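Participant: sequence? don't have it. structure:
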């Protein structure tokens, strides 16, 4: 039986006559698989507390942990407490914690343990009676993709995936959504064979960031931007996600995956879609996804992948005053590994709006600083009524959306230097969230978890988007694996390999220095 979709307006805790009131989740619980992992401890549990602290969860909200641990409810409660105290964004309040702790439960077991899932079914039924969760339960799979199939089948076998009339059951899965197009399709078939498509929430935490959502506001709420957001005025677009850290202890996951699969396939292609999409009819889930899918279906890769892509691997160097190891020296990395820690690619969008405008995507570890940004770089003015010396330091206008860490928007344009002579130089006009709003931005997982509980899916990619992303990346990965040269080495603390600079130089452009 298909679950009834509960909209925000159907929420009994929200007055539908006042759209200014905050979105508050109705009666529900969340069952979390993978509670012993870093994501659960550092992001998910603190986000749930922060939502409760902001008054956005119902009084009876409950959190159920599932793991292969010999814990009682109070043992799991202690783990949640420690995670909240260390990582929560909002101040700790004892009364909020006590109410949340009353709804904490734990079920021990492995993913192939029928008895454990039967006990889990009994536990959520008890929560319906004791906490008033109303049969509404979200299952958060913070686990390796290889376990998705087993867990989904257990949820189906135990009846946990099937709600009663008027209630809902939803599943939340973390990336990676497969490792190529074929595996993504297999994964989608497994998950959507148990849960209806509109009950599957694929988490890309970048889409929960305020600045990513602000990109749509900048584009479609301001007449000063949208008229020039096209190939008449835009020269190119650069989308960057740079990290200043190495792989840490993630060699078991990262080696063999690499930067392109880890970041470009999901985060950066989602940012490209939001940057390039047409204005949707409305901002409901269906229409936003429809426009994103159109963009991704129009993306094509370079004919010459040797010239249109670049990849690298960080070597030992200095970063932040410390001597750091190279990738091949990290614990757990195989000898002679060809896994890239830096990837860059030129993509084109075959549409009337973007024909001829290249999109350059790059990501890497151990780069010069931690930054994620979208830079829309405009063409130079067709005529400058100044002497060459007056504008020799003048670059190209740009709109730069800073996703992290300093969330905001920068406009770069030319202005006269004070003085008797006419001299034009680049200046910046800056908007920062922290300076413009008194309320701090919520963590991405706060927004995304709340959207799951409300059943509001615009920020979650459907399987069509995931498959389009793999369609774009798979040929690049095959080329690197079969024909491409090994990754170029670049020193830790720099901005990537020389081949990435060559990629831009061949097009007569250069990377921005964030």
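Facilitator: The structure has been received and is ready for your questions. Note that the structure is predicted; figures quoted are calculated from it, not measured.
Participant: Going by C-alpha atoms from here, please, whenever you check contacts or count neighbours.
Facilitator: Noted.
Participant: right, and residue 377 touches residue 234 too?
Facilitator: Yes: using C-alpha atoms under 8 Å, residue 377 makes contact with residue 234 at a distance of 6.0 Å.
Participant: where do the helices sit along the stretch 151-300 of the chain?
Facilitator: All helices of the stretch 151-300 of the chain, identified by DSSP state H, counting those that start in this stretch, fall at 181-192, 210-220, 251-254, 258-259, 269-276, 285-298.
Participant: what helices or strands is the first one leaning on?
Facilitator: This points to helix 181-192. helix 148-157, helix 463-482 (3 or more C-alpha pairs under 8 Å, 6 or more residues apart in numbering; DSSP states H and E).
Participant: List just the one of those that sits closest to residue 96.
Facilitator: Minimum separation from residue 96 across the helices and strands packed on helix 181-192 (C-alpha to C-alpha) falls at helix 148-157, 30.6 Å.
Participant: hmm, what's the outermost residue in the protein?
Facilitator: Most distant from the centre of the chain: residue 420, at 49.3 Å, with distances by C-alpha atoms, centre = their mean.
Participant: Got another one to weigh against that:
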């Protein structure tokens, strides 16, 4: 389908980013993959764009024994691997602010060394003494790390939070509802709620943030955004990779905990929540929670009929052979862990009553693609002769999250020629093409917000609890009734098990798979529809 050129017209007012006050960024788990693959490149990007504080430092903490120079060299390698631009002076200045302390996460003496090193860095790099603690660690270590930080006074804040201390927690937030509540109780005994930043990197993605602006800054969409005009909503997060080096974690988590309890439900809440009074953390988080609480509770019938779980078998992905899940490293040969979940749910409120919401996510699927597709209802009556109401494809609004961030809107128009032929046309744009830059990584936005103290794009305690309330019954049903929730096998490189397709076909729908090599989504869009000879 052809594209329509987009023209960028800046709106009035300032959109300049505010630089944070000076601070120290103390990263726990500083020898881990997340730090070198995501956090350090994100912090460097902020520094290169002049968005880091004027005075700051990065202090890594991990069990691995390493000198400051060794940490800097690993950081330099990480920036090279991330294909950073050739700016050696900028890189050198950035690395000069990186330090390191080694120690066990449960050893009080290690925290004394950390405290001493941080105090020295405060004098040399950041007179404000503000501190951002990033816990790039397995969740089971979170309670003990926070306890040790609290015991040595590192999380204490001054009057009116000056200096401030904030702690960033990576998912998962608990293993189930009870463990999440217990974790929150423990953290709340040592930290003020304003100090807790529960990060979900999907909320930092440019297109995910743009969902709110697309809905609430454009008058033509909001009046249509309800059960009156929308037929169904689909959210897909497809990954072509397998579990890779995360086999041990994935075996205990599975797709439902890894993707649905956080990323998928948070995207759903942004697409369907009511308009917040203001774009501030308190109001945005409240509307997200309200939406999650409106999701229809599961019954035994819907748990059985409306949820499909699968596990990938050997196959071919991108013309390369891929092993099955059981043959991945650190995976049990008889594992029943799901690598794919597809589900249908409903939101019981006035806006969305009766609109099916379809969500799916999985490993080793046909391609890497994350998107939200809003399918509108067909016209109530067709005036075009041979084209009946049911022959006319629906209008679809697609918000592409990754890898090609952008927006597509499918409409219908007359195809040029002597005959009256209807053709589907895609009005589309890609952020990179229109704005001339590659959208920043999600961690850049979220790390900057952490330093600024803006919790709008972070999860609240109530939000985590509401998400677990939705996911817990599914996990319990799978555990207690495996005969009613079979684990379907699907070939690596496919779009998941056939049972997932059948789930939608029963309601007269089908998954909107991303375009194939010919650029088509559905066969109905592949050729023009002749409506009058």
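Facilitator: Now that the structure is in, tell me what you want to look at. Just so it is clear, the model here is predicted, and its values are computed rather than measured.
Participant: Superposed, what's their TM-score?
Facilitator: The TM-score (TM-score structural alignment, normalised by the length of the first structure) is 0.94; 496 aligned residues with a C-alpha RMSD of 1.5 Å.
Participant: Tell me which residue of the second structure lines up with the residue farthest from the centre of the first structure.
Facilitator: Alignment note: residue 420 of the first structure maps to residue 418 in the second structure; criterion TM-score structural alignment.
Participant: Ok, residue 148 of the first structure next?
Facilitator: So, by TM-score structural alignment, residue 148 of the first structure is matched to residue 142.
Participant: just the strands in the stretch 251-400 of the second structure please.
Facilitator: All strands of the stretch 251-400 of the second structure, identified by DSSP state E, counting those that start in this stretch, fall at 307-313, 315-317, 320-322, 340-345, 357-362, 369-376, 396-402.
Participant: against the first structure, where does the third one fall?
Facilitator: Going back to what we said before, that points to strand 320-322 of the second structure. Using TM-score structural alignment, strand 320-322 of the second structure pairs with 322-324 in the first structure.
Participant: mean offset of the matching stretch relative to the second structure (after superposition)
Facilitator: In the superposition with the second structure, the aligned residues lie an average of 1.0 Å away from stretch 322-324 of the first structure, counting by mean C-alpha distance after the TM-score superposition for the first structure.
Participant: ok, residues contacting that stretch?
Facilitator: 316, 317, 318, 492 (C-alpha atoms under 8 Å, 6 or more residues apart in numbering).
Participant: Most neighbours out of those, which is it?
Facilitator: Within the contacts of stretch 322-324 of the first structure, most neighbours by other C-alpha atoms under 10 Å means residue 492, with 26 neighbours.
Participant: Which residue in the first structure aligns with residue 196 of the second structure?
Facilitator: Under the alignment (TM-score structural alignment), residue 196 of the second structure pairs with residue 200 in the first structure.
Participant: Might you report the residue contacts of that match?
Facilitator: 170, 171, 172, 173, 191, 192.
Participant: Tell me how many other residues crowd the nearest residue to residue 54 of the second structure once chain neighbours are set aside.
Facilitator: Closest residue to residue 54 of the second structure apart from its sequence neighbours, by C-alpha to C-alpha, 6 or more residues apart in numbering: residue 22 at 6.2 Å. For residue 22 of the second structure, the neighbour count with other C-alpha under 10 Å is 22.
Participant: got it, and residue 256 of the first structure?
Facilitator: What residue 256 of the first structure shows, counting by other C-alpha under 10 Å, is a neighbour count of 15.
Participant: Would you mind confirming that it makes contact with residue 339?
Facilitator: Yes: using C-alpha under 8 Å, residue 256 of the first structure is in contact with residue 339, at 5.5 Å.
Participant: Now find how far off-centre the match of strand 320-322 of the second structure is within its chain.
Facilitator: Chain-centre distance of stretch 322-324 of the first structure: 29 Å, with C-alpha atoms, centre = their mean, to the nearest Å.
Participant: Could you list the buried residues of that stretch?
Facilitator: Within stretch 322-324 of the first structure, the residues that qualify as buried are residue 324, counting by 16 or more other C-alpha atoms under 10 Å.
Participant: same thing with stretch 104-113 of the first structure?
Facilitator: So, applying 16+ other C-alpha under 10 Å, buried residues of stretch 104-113 of the first structure: 104, 105, 106, 107, 108, 109, 111.
Participant: Same check on stretch 169-188 of the second structure?
Facilitator: 169-177, 180-181, 183-184, 186-187.
Participant: Closest one to residue 55 of the second structure out of those residues, please.
Facilitator: For those, the nearest to residue 55 of the second structure is residue 169 (23.9 Å; C-alpha to C-alpha).
Participant: where's the most centrally placed residue in the first structure relative to residue 401 of the first structure, distance?
Facilitator: The centre of the first structure sits closest to residue 206, judged by C-alpha atoms, centre = their mean, with a distance of 2.5 Å. Per C-alpha to C-alpha, to the nearest Å, residue 206 of the first structure is found 13 Å from residue 401 of the first structure.
Participant: Need the overlap of contacts for these two.
Facilitator: Contacts common to residue 206 of the first structure and residue 401, judged by C-alpha under 8 Å, 6+ apart, are absent.
Participant: Buried residues of stretch 430-449 of the second structure, list them for me.
Facilitator: Residues of stretch 430-449 of the second structure classed as buried by neighbour count (16+ other C-alpha under 10 Å): 430, 431, 441, 442, 443, 444, 445, 446, 447, 448, 449.
Participant: Output those residues as JSON lines; include the columns distance to residue 238 of the second structure and secondary structure.
Facilitator: What follows is those, written out as JSON lines (distance: C-alpha to C-alpha, whole Å; DSSP: H, G, I helix; E, B strand; the rest coil):
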{"residue": "430", "distance to residue 238 of the second structure": "19", "secondary structure": "strand"}
{"residue": "431", "distance to residue 238 of the second structure": "20", "secondary structure": "helix"}
{"residue": "441", "distance to residue 238 of the second structure": "18", "secondary structure": "coil"}
{"residue": "442", "distance to residue 238 of the second structure": "18", "secondary structure": "helix"}
{"residue": "443", "distance to residue 238 of the second structure": "20", "secondary structure": "helix"}
{"residue": "444", "distance to residue 238 of the second structure": "23", "secondary structure": "helix"}
{"residue": "445", "distance to residue 238 of the second structure": "23", "secondary structure": "helix"}
{"residue": "446", "distance to residue 238 of the second structure": "23", "secondary structure": "helix"}
{"residue": "447", "distance to residue 238 of the second structure": "25", "secondary structure": "helix"}
{"residue": "448", "distance to residue 238 of the second structure": "28", "secondary structure": "helix"}
{"residue": "449", "distance to residue 238 of the second structure": "28", "secondary structure": "helix"}
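Participant: I am finished for the moment; much appreciated.
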